[in-house]
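J.: 3D, please:
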Amino acid sequence: MQIWNTFKTTILLAGLTALFMVIGGAIGGQVGMIIALVMAVAMNMGAWWFSDSLALRMSGAHEVSPAEAPELHQMVEELSIRAEIPKPRVYLIESETPNAFATGRSPAKGAVAVTTGIARLLTRDELAGVVAHELAHIKHRDTLISSIAATIAGAISMLADMAMWSLMFAGLGGSDDGEDEGIAGMVGGVLMMILAPIAAMIIQMAISRSREYLADAGGARILGDPLPLASALEKLEWAAGRVPMQASPATSHLYIINPLVGGLAGLFRTHPATAERIARLRAMSGQNVAMA
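T.: Prediction:
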């Protein structure tokens, strides 16, 4: 299953790249495509470079020392050793909604943030399952993968904007010759301008969902038991609909359970269905999932 999810992520990233190249070819001008690519890469790489500090600041997380949260630090340290990554920084979010997320562009820059409400809902084993899931995100460099997807998706949106302005100027300066072809081209351009960013968003969300499955499986291997994480997800899903969390849509995809209830579902979900995640974890219970 892990190999399949990794394969899907690779295919989806390739699909984003292909979509970007198709739009660039449709616009035509190589100079405009290069300018759009450079600007998109610059903006998204800047966002990636500061993604950890921005996510922590936007969530209201504050770093805690081992003296302030000794049990949590001990848990993170023990699981980091099992995951074979450096111990990440530990943060708390003052919120009664039980949730957690990880950030950091590399294992050396990792950070784990948990809400103050999570320890009041979960048992120690369940919390360890959640922490292991977040460490798996750090180990798999999911922030980097998400940033690559965001870079390409951002470039697609920028090219779509360029196409819009190109169509506007073409419409103003059009000639009488080939009027039908011009209208057809404009209709096609408008459709591309609308559908391309939507397609990019759908692919980006699909990548996010694939990475959640990988983090679930990776967390189960780090802990050596998938059942505590499955139980934790069940409780967190229950709590998400009953104790709403004030979270930004820009950071909601980072959390182990999406803190934003309602909204678009299906293709536009940043997380897989929790019931499916739980079923997959429970199916692993008869297997040897311990770290090698």
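
J.: please count neighbours and contacts with C-alpha atoms only from this point.
T.: Fine.

J.: mind listing the helices for the stretch 101-250 of the chain?
T.: 118-121, 124-139, 142-172, 179-223, 227-240 (DSSP state H, counting those that start in this stretch).

J.: could you identify which of those helices is most buried?
T.: helix 124-139 (a mean of 26; mean count of other Cα atoms under 10 Å).

J.: tell me what that helix is packed against?
T.: With contacts taken as 3 or more Cα pairs under 8 Å, 6 or more residues apart in numbering; DSSP states H and E, helix 124-139 sits against helix 70-83, strand 100-103, strand 111-115, helix 179-223, helix 227-240.

J.: of these, which is nearest Ala47?
T.: Judged by Cα to Cα, the one of the helices and strands packed on helix 124-139 that comes nearest to Ala47 is strand 100-103, at 12.7 Å.

J.: what's around Thr116, how many residues?
T.: Around Thr116 sit 18 other residues, with neighbours defined as other Cα atoms under 10 Å.

J.: contacting residues for it?
T.: Neighbouring residues of Thr116 by Cα atoms under 8 Å, 6 or more residues apart in numbering: Leu92, Ile93, Glu94, Ser95, Glu96, Thr97, Pro98.

J.: try it again with 7 Å
T.: Leu92, Ile93, Glu94, Ser95, Glu96 (Cα atoms under 7 Å, 6 or more residues apart in numbering).

J.: cool, and Ser80?
T.: Counted by Cα under 7 Å, 6+ apart, Ser80 has contacts Pro86, Lys87, Leu135.

J.: so the first one, which of the three states?
T.: The reference is to Pro86. Under DSSP: H, G, I helix; E, B strand; the rest coil, the three-state class of Pro86 is coil.

J.: quick check: it touching Gly104?
T.: No - Pro86 is beyond contact range of Gly104, at 11.9 Å (criterion: Cα atoms under 7 Å).

J.: more neighbours: which of those two?
T.: Gly104 (25 against 16).

J.: in this structure the more buried one contacts Phe50, no?
T.: No - at 8.9 Å, Gly104 and Phe50 do not qualify as touching, with contact defined as Cα under 7 Å.

J.: TSV please, covering the contacts of Thr116 and showing neighbour count, distance to Tyr255 and secondary structure.
T.: TSV is the format used below for the contacts of Thr116 (neighbours: other Cα atoms under 10 Å; distance: Cα to Cα, whole Å; DSSP: H, G, I helix; E, B strand; the rest coil):
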residue	neighbour count	distance to Tyr255	secondary structure
Leu92	20	13	strand
Ile93	21	12	strand
Glu94	14	15	coil
Ser95	19	13	coil
Glu96	17	15	coil
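
J.: for the comparison step, fold the sequence that follows:
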Amino acid sequence: MARTRFLPDSGLTARMTLVMFLLGGLFVALVVALMVAVRSPGLAMIVGIAGLGVAFFQWWTSDTMAMRAMRAREVSPQEAPELHGMIDRLCALADMPKPRVGVADMDIPNAFATGRSPDRAVVCVTTGILRRLDAEELEAVLAHELSHVAHRDVMVMTIASSAGIVAGMVTRGAQFGALSGGGRGRNDKNSGALLLVALVVSLVVYAISFFLTRLLSRYRELCADRAGAYLTMKPAKLASALQKITGEMASIPQRDLRTTSAMNAFFIAPAISGASLSTLTSTHPSLEQRLEQLARIQADLSRPGPGA
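T.: Presented below is the predicted three-dimensional model:
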């Protein structure tokens, strides 16, 4: 992690590290199982490297792809002086490079940050969130997003998704018999059995990777809430912003929410109307869990210091 003034959270960091370790173990287990199943180490390594290549491409182009998906445009300080002014102040407080600033012209109240490094990052807000939040609430949201940038969360989540990407490729390959090259010289029955083993292993790895990645995503959102709240020293404003964003989501047409569903993992709050996702499959903690954490931070900041 880059050196910044965002307050660290050793507990969340330890949990995120454990999840990353488990995901790394899954990746290795998948490649080894594939080597055994197809009896072709070279083919297994090619699939593994291809999966890593896909993950690398997603990480390398994350800012461009996200901005394009949201139909957002980069804005200059002359076009959005108040927004740039807030980010300038927060970056100075956090002692971090200033990212590019983007605006997406859509009514969905949300914000996201992405980019392969702090020097290549972009923080983007929608016109919907600009209309609905006051200045202090918007600043709290921006602090949350800048925490993602400082903690290199895009890189973390890209690495975490590698096992799932490779498992998905193996699953598709096994379904279409792409792995049967490792079975030359054996009868069709043995080849079919090996393909079935590869398919089952990859499906199990994909399922476990899916849930672990969602768990990691929820941890990073809690960490960004905490870091952003301590940076601004106004956790109540972030709590108020989250309540407004979540409440306003119900008034957005479903067709509009569906157009941005692919960006849910990047948003400060998922674009879901009328219901919350299951805890196991959600990319974000529940609103109640986030508000409870912010309330504890508010109580901690309100507590008189030594000698007071």
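
J.: I'd like to know which of the helices of the stretch 101-250 of the first structure is closest to Val41 of the first structure.
T.: helix 142-172 (5.8 Å).

J.: helices and strands around that closest one, which ones?
T.: Using 3 or more Cα pairs under 7 Å, 6 or more residues apart in numbering; DSSP states H and E, the elements in contact with helix 142-172 of the first structure are helix 2-27, helix 30-49, helix 179-223.

J.: distance to Ala265 of the first structure added to those, as TSV?
T.: Shown next, in TSV, are those (distance: least, Cα to Cα, whole Å):
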stretch	distance to Ala265 of the first structure
helix 2-27	19
helix 30-49	26
helix 179-223	11
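
J.: which one of these lies closest to Pro249 of the first structure?
T.: Across those, closest to Pro249 of the first structure is helix 179-223 (Cα to Cα), at 13.1 Å.

J.: can you state the direction angle for that closest one and helix 227-240?
T.: On the basis of axes from the mean of the first three to the mean of the last three Cα atoms, to 10 degrees, helix 179-223 of the first structure is oriented at 130 degrees to helix 227-240.

J.: quick check: angle from helix 179-223 of the first structure to helix 124-139?
T.: 130 degrees.

J.: so can I have CSV of the helices and strands packed on helix 124-139 of the first structure showing distance to Lys139 of the first structure?
T.: Listed next are these as CSV, based on distance: least, Cα to Cα, whole Å:
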stretch, distance to Lys139 of the first structure
helix 70-83, 7
strand 100-103, 10
strand 111-115, 11
helix 179-223, 9
helix 227-240, 17
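
J.: looking at the second structure, name the residue matched to Asp52 of the first structure.
T.: Aligned counterpart of Asp52 of the first structure in the second structure: Asp63 (TM-score structural alignment).

J.: now do Ile156 of the first structure
T.: Per TM-score structural alignment, Ile156 of the first structure is aligned with Ala167.

J.: now do Thr270 of the first structure
T.: Aligned partner of Thr270 of the first structure by TM-score structural alignment: Thr283.

J.: Ile202 of the first structure now?
T.: By TM-score structural alignment, Ile202 of the first structure lines up with Phe211.

J.: isn't that match right up against Leu280?
T.: Yes - shown here, Phe211 of the second structure and Leu280 form a contact pair, counting by Cα under 7 Å, at 6.4 Å.

J.: how much space separates Thr259 of the second structure from Asp188 of the second structure?
T.: According to Cα to Cα, to the nearest Å, Thr259 of the second structure and Asp188 of the second structure sit 45 Å apart.

J.: just to revisit the earlier point, now the second structure: which of the contacts of Ser80 of the first structure match?
T.: By both residues aligned by TM-score structural alignment, their matches' Cα atoms under 7 Å, these still in contact after alignment to the second structure are Pro86, Lys87.

J.: make JSON lines out of the contacts of Thr116 of the first structure and add distance to Leu72 of the first structure.
T.: JSON lines is the format used below for those (distance: Cα to Cα, whole Å):
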{"residue": "Leu92", "distance to Leu72 of the first structure": "10"}
{"residue": "Ile93", "distance to Leu72 of the first structure": "13"}
{"residue": "Glu94", "distance to Leu72 of the first structure": "15"}
{"residue": "Ser95", "distance to Leu72 of the first structure": "16"}
{"residue": "Glu96", "distance to Leu72 of the first structure": "17"}
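
J.: which among those residues gets closest to Asn288 of the first structure?
T.: Leu92 (32.7 Å).

J.: which residues does the closest one contact?
T.: So, once contact is read as Cα under 7 Å, 6+ apart, Leu92 of the first structure ends up touching Ala61, His62, Glu63, Val64, Ala113, Val114, Thr115, Thr116.

J.: that one -> the second structure?
T.: Aligned partner of Leu92 of the first structure by TM-score structural alignment: Val103.

J.: how about Glu139 of the second structure, nearest residue that isn't a chain neighbour?
T.: With sequence-adjacent residues excluded and distances taken as Cα to Cα, 6 or more residues apart in numbering, Glu139 of the second structure is closest to Met86, at 6.3 Å.

J.: ok, the one you found touching Glu137?
T.: No - applying Cα under 7 Å, one finds Met86 of the second structure not in contact with Glu137, separated by 11.2 Å.

J.: tell me how far the residue lying closest to Asn44 of the first structure once chain neighbours are set aside lies from Pro249 of the first structure.
T.: Of all residues not flanking Asn44 of the first structure in the chain, Thr151 sits nearest, at 5.1 Å (Cα to Cα, 6+ apart). Thr151 of the first structure sits 18 Å away from Pro249 of the first structure, going by Cα to Cα.

J.: same question, Ala275 of the first structure
T.: Taken as Cα to Cα, the span from Ala275 of the first structure to Pro249 of the first structure is 22 Å.

J.: one more: Pro70 of the first structure?
T.: 31 Å.

J.: which residue is nearest the centroid of the first structure?
T.: In the first structure, the residue lying closest to the centroid (Cα atoms, centre = their mean) is Ser208, at 4.3 Å.

J.: list the contacts for it?
T.: Thr270, His271.

J.: do Leu260 of the first structure as well
T.: Neighbours of Leu260 of the first structure in contact, by Cα under 7 Å, 6+ apart: Ser252.

J.: many thanks, have a good one.
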